[in-house]
Structures are given as C-alpha cells and as structure tokens.
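Enquirer: attaching a predicted model along with its sequence, questions to come.
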Amino acid sequence: MTAPNDMTQTPATKSKKKIHLLPLLILAGGVMAFFVLGGADYLSFETLRDNRQDILAWTADHYLLAVLGFVLAYHVAVMFSLPGAVWLSLTGGFLFGTVEATAYIVVGATAGAVGIFLLARYALYDFFHARVGKALVKMEKGFQEDALSYMLVLRLVPIFPFWLVNLVPALLGVKLSTYTIGTFVGIIPGAFVYASVGSGLGAVFDEGRTPDLGVIFSPEVIAPIIGLALLAMVPVLYKKMKQRGKA
C-alpha cells in the first residue's frame, strides 16, 4: 500500500520543493567571471585618480553612452552582489555630479535589486517554504502587512548588507511593486550622500588624500536618515496601537 504521506505528494507538489539551479548557476558564473577577468582590480581610487582626465574627457564627449554604461554597471553589480557598489556611487558623483549621479545610482541599483529579487523568488521560494514550513507563516504575514514600511526602514538604515535585503523580501512573499517602491525611495538618501562625496573627489585627489567612506555614519548624516526610518515606521506603530486599543 502507498503511505498516506506519499498519496498527498503529487509530482507537482514534489517539484515545488526543488531548487531551480539555472538562475543560481548564472549568478555564480557572473561572480566567478568578475574575479577571473580581474574586475576587482579596476575598482580602486588609484585607477580613477590616475586616469581621471581621460575618463572625464570621454564622459563629456559621450555623455549618453557614459550614463547608460554606468547604470548598466550598477545594475550588474547589484544583481550579482558584486563588490564595488560604494566605489561606483562615488565614481558616479565624480563623473556626473551629485544630483544626476543620485538619479542614475537609484535607477541602476533598483533595477539590479529587482533582478535578484525575481531570481531568488523563482529559484528558492518554494524550496525555502517547504523546508521552513509553518514556523515562517506568522513572520511572513506580519512582514507582508506592513511590507512598504519595513522595506523603507531596511533600505534607509544600512544595518544589514544590501544583498541580504534583496533576498529576504523575495523569500517572504513581498509583492514586487511594494519591493520596487520601497527600494527606489529608500536608497535615495544614501545614494545622495555617496554621490556628493564623489563629486568632491577631484579636490581629494589633488590633496593626495582618499575619501572618507565613513561619512554616512557621521551624526549630521545618519541622524536625518534614522529620522526618515522612524517616520516610515509610524504606520506600523499606529496600527499596533490601534489593535491594542480594541483588545
């Protein structure tokens, strides 16, 4: 006789518990190609400093192509979780100026984050839920109810690595539209700060210094960002207070 558990396990149900390997192989291949081809060697302030006149001249002569190349590079870096996103942000500020670079960073980073979100959901969602099961249901429901607020907080305050914040919402069933809006809006302040630092790289290079990457954690910068994060949590806190009042 067939065991009861086996009777409920249809082929379709069993297939849902599998990991879809192709997207993961593509990601792994992209990361390997980046390091094998020496991509990390180009992500240095020395390279930018030594070639800045040529890079600035080429950008001025081929502005549209430079913008498209920058957005694509940022998209790839985020989607494949490659190192160098901060370096790209500073370079963007150096090449395009604070405001323009902020816009290009946000577009490229959001596109890359959406890409890895979709791949993670397709490749890992069913397997993850099959393994975790009921233990995740309460957490998933709570996150989904106030997903936009949580997404904004996670994007505004750099507590967790960017790649981790890309993956977790995909595994918790967050809507793509909510994830995209939260990512787009939430990364604007940080992008603006790094782009503004990058816009001053010319003076930093002339003085023989390196940029202070800890500037985003200085009180005058991090305090307003935390304030925005707290503001994003107001709907969640209000809802919880309202529920307690009814109890």
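Expert: Okay, I see it.
Enquirer: going forward, measure contacts between C-alpha atoms and count neighbours the same way
Expert: Will do.
Enquirer: which residues sit against stretch 161-172?
Expert: If you take C-alpha atoms under 8 Å, 6 or more residues apart in numbering as the criterion, stretch 161-172 is touched by 78, 81, 113-114, 116-118, 120-121, 124-125, 128-129, 140, 143-144, 154-155, 179.
Enquirer: restricted to helices, list those residues.
Expert: Judged by DSSP state H, the contacts of stretch 161-172 include 78, 113-114, 116-118, 120-121, 124-125, 128-129, 140, 143-144, 154-155, 179 as members of helices.
Enquirer: pull out the buried members of the contacts of stretch 161-172.
Expert: Burial by neighbour count, 16 or more other C-alpha atoms under 10 Å: within the contacts of stretch 161-172 this picks out 78, 81, 113-114, 116-118, 120-121, 124-125, 128-129, 140, 143-144, 154-155, 179.
Enquirer: A further structure is provided below for comparison with the first:
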Amino acid sequence: MKVNRNRVLIIVAIMALFGAYFGLDLGRYLNLGHLKAGQAALQGYYAAHPAEAIAGYFLLYVSVTALSLPGAAIMTLAGGAIFGLWVGTLLVSFASTFGATLAFLVSRYLFREAVQRRFGDRLASIHAGLAKEGAFYLFALRLVPLVPFFTINLVMGLTPMKTSTFYWVSQVGMLAGTVVYVNAGTQLARISSAAEILSPALLGSFALIGLLPLAARTVVRRIQTSNRFRGER
C-alpha cells in the first residue's frame, strides 16, 4: 500500500496542534469569563498597536476555525468587544470564511478519495444533486446556527462543490449570524452566556431565510416542468 507522505505530514501536524491545544488547556482562554476579564486590556492593546492586534486576532481566528477547535463563538464576541461593530464584523467575516475554507480543503485532501472509493456508488446521486444545487443547500445551512459550523466545513469537503462556490456562499450565508454575534460582543457586559444571543425567534427567522432560496428553486422548477408538459401536448 502506497503511503502519501504529504497526507501523513498534515495529519501529524494537525494531531500535534490538537495535542498542544488540549494538553496545555488553551481552551480556558476561549470562554466568556476570561474574555470579560481581559476586555479592557485587549482594547488597550488594540488602541496602542492596531495593526498587530488586527493581524494577531485574524490569524488566531483562522487557526481556530481551520482546525475545527471549539471557541469560534467566543472569538466572534471578542471581535465586537475589542474592535467594535464595523471592524469586528469585517474581520470575523473574512477570518471565519478563510478558516472554514481551509477546513474544507483539508477534509477534501485527506478524506474525500477514501470516502469516494468506499461509498462512491451510494454517493453518486447525492453528489449529482450537490453539484447542481449545492450552493442553495450550503446557504441554508450557513443561515441556521443549529447546524455546527465545523461539521458543514468537513462534510462539504467530501462533496464535488467548487472551492470558490464554498467560499462565497459561506461568506454571504454567515454574514447575518456574524453581525448578530459581533454586535452582542459590543455589549459584552450584559451577556452572561453565549446561549442568550440567539433566541428561538431569531433562530426561526434565520431558518426561514435559509429555506427561501430552496423553496423558490422548487417553485421555479415545477413551473418549468409544467410549462414543458403543456408545450408537449
């Protein structure tokens, strides 16, 4: 059996980073209490060193999302708490999309070939549908925060979706949720848990927005089919 050295190196690097994250308990820094306690110091650093603060935050956010580590929600709140609504939204929007795309590409490079080889026949019809309408499904998933962020990245990497499509649909689809979380970060003192940010009504609204493109697509297809049948009579 031929071993792909690049795949082995990537897997080893990822395992080392995971080991460092959990072994050093770095996750303790990615919680609401720690963010609140350090907010003044972080804002002070941003005021004194804006370029370094922006670059450091951006790289850290990309790393967290690319490795599918827990903490993206806290990082997004931090964007609002440190940089404010507009700069925070801009940073989070691009950092989260870059990180998601890296996770998507890693999943594709490491696992897609094996999955396709083992389940290719069963996945053929699914891949055909995703190739045709995957952007609509991805947009709907991005708008519903109930679906884990990292799961979408990894699963979509196993599909034939183009990387460019994944990127722009993710950036547009995640924008509404990004604004909500970053805005909440600007009011950090009032928040006692991340769960308070997304109310059932807001979740329902996102779900409806996400389903609209799919519903519209279905209606258009049915109209086209009906018109075709009429033309054949």
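Expert: Received, thanks. From a predicted model like this one, the values you see are computed outputs, not experimental measurements.
Enquirer: against residue 150 of the second structure, how distant is residue 134 of the second structure?
Expert: The spacing between residue 134 of the second structure and residue 150 of the second structure, counted by C-alpha to C-alpha, to the nearest Å, is 17 Å.
Enquirer: quick one: which of those two has more around it?
Expert: Between residue 134 of the second structure and residue 150, counted using other C-alpha atoms under 10 Å, the more crowded position is residue 134 (22 against 19).
Enquirer: so what's the residue in the first structure that that one lines up against up against?
Expert: Counting by TM-score structural alignment, residue 134 of the second structure lines up with residue 147 in the first structure. By C-alpha under 8 Å, 6+ apart, the residues touching residue 147 of the first structure are 174, 178, 179.
Enquirer: so what's the counterpart of residue 157 of the first structure in the second structure closest to, chain neighbours aside?
Expert: Mapped onto the second structure by TM-score structural alignment, residue 157 of the first structure lines up with residue 144. Closest residue to residue 144 of the second structure apart from its sequence neighbours, by C-alpha to C-alpha, 6 or more residues apart in numbering: residue 207 at 5.2 Å.
Enquirer: for that neighbour, helix, strand, or coil?
Expert: helix (DSSP: H, G, I helix; E, B strand; the rest coil).
Enquirer: over in the first structure, tell me which residue corresponds to it.
Expert: Residue 207 of the second structure maps onto residue 226 in the first structure, with residues paired by TM-score structural alignment.
Enquirer: what's the answer for residue 169 of the second structure, then?
Expert: By TM-score structural alignment, residue 169 of the second structure lines up with residue 182.
Enquirer: element containing that match?
Expert: Using DSSP states H and E, residue 182 of the first structure sits in helix 176-186.
Enquirer: got it, and residue 41 of the second structure?
Expert: Assigned by DSSP H and E, residue 41 of the second structure falls within helix 32-48.
Enquirer: what range in the first structure matches that helix?
Expert: Going by TM-score structural alignment: helix 32-48 of the second structure matches residues 45-61.
Enquirer: how far does that stretch stretch from start to finish?
Expert: Start-to-end, stretch 45-61 of the first structure (C-alpha to C-alpha) is 22 Å.
Enquirer: what does that stretch rub up against?
Expert: With contacts defined as C-alpha under 8 Å, 6+ apart, stretch 45-61 of the first structure is touched by 66, 87, 91, 95, 205, 210.
Enquirer: recalculate using a threshold of 7 Å.
Expert: 66, 95, 205 (C-alpha atoms under 7 Å, 6 or more residues apart in numbering).
Enquirer: quick check, nearest of these to residue 193 of the first structure?
Expert: Nearest to residue 193 of the first structure among the contacts of stretch 45-61 of the first structure is residue 95, at 15.0 Å by C-alpha to C-alpha.
Enquirer: and the closest one, how many neighbours?
Expert: Residue 95 of the first structure: 26 neighbours (other C-alpha under 10 Å).
Enquirer: name the SS class of it, please.
Expert: In three-state terms, and counting by three-state DSSP, residue 95 of the first structure is helix.
Enquirer: how about it, what does it touch?
Expert: Neighbour list for residue 95 of the first structure: residue 56 [criterion: C-alpha under 7 Å, 6+ apart].
Enquirer: quick one: map it onto the second structure.
Expert: So, by TM-score structural alignment, residue 95 of the first structure is matched to residue 82.
Enquirer: what do you get for residue 214 of the first structure?
Expert: In the second structure, residue 214 of the first structure lands on residue 196 (TM-score structural alignment).
Enquirer: so that match versus residue 203 of the second structure, what's the distance?
Expert: With C-alpha to C-alpha as the criterion, residue 196 of the second structure and residue 203 of the second structure are 12 Å apart.
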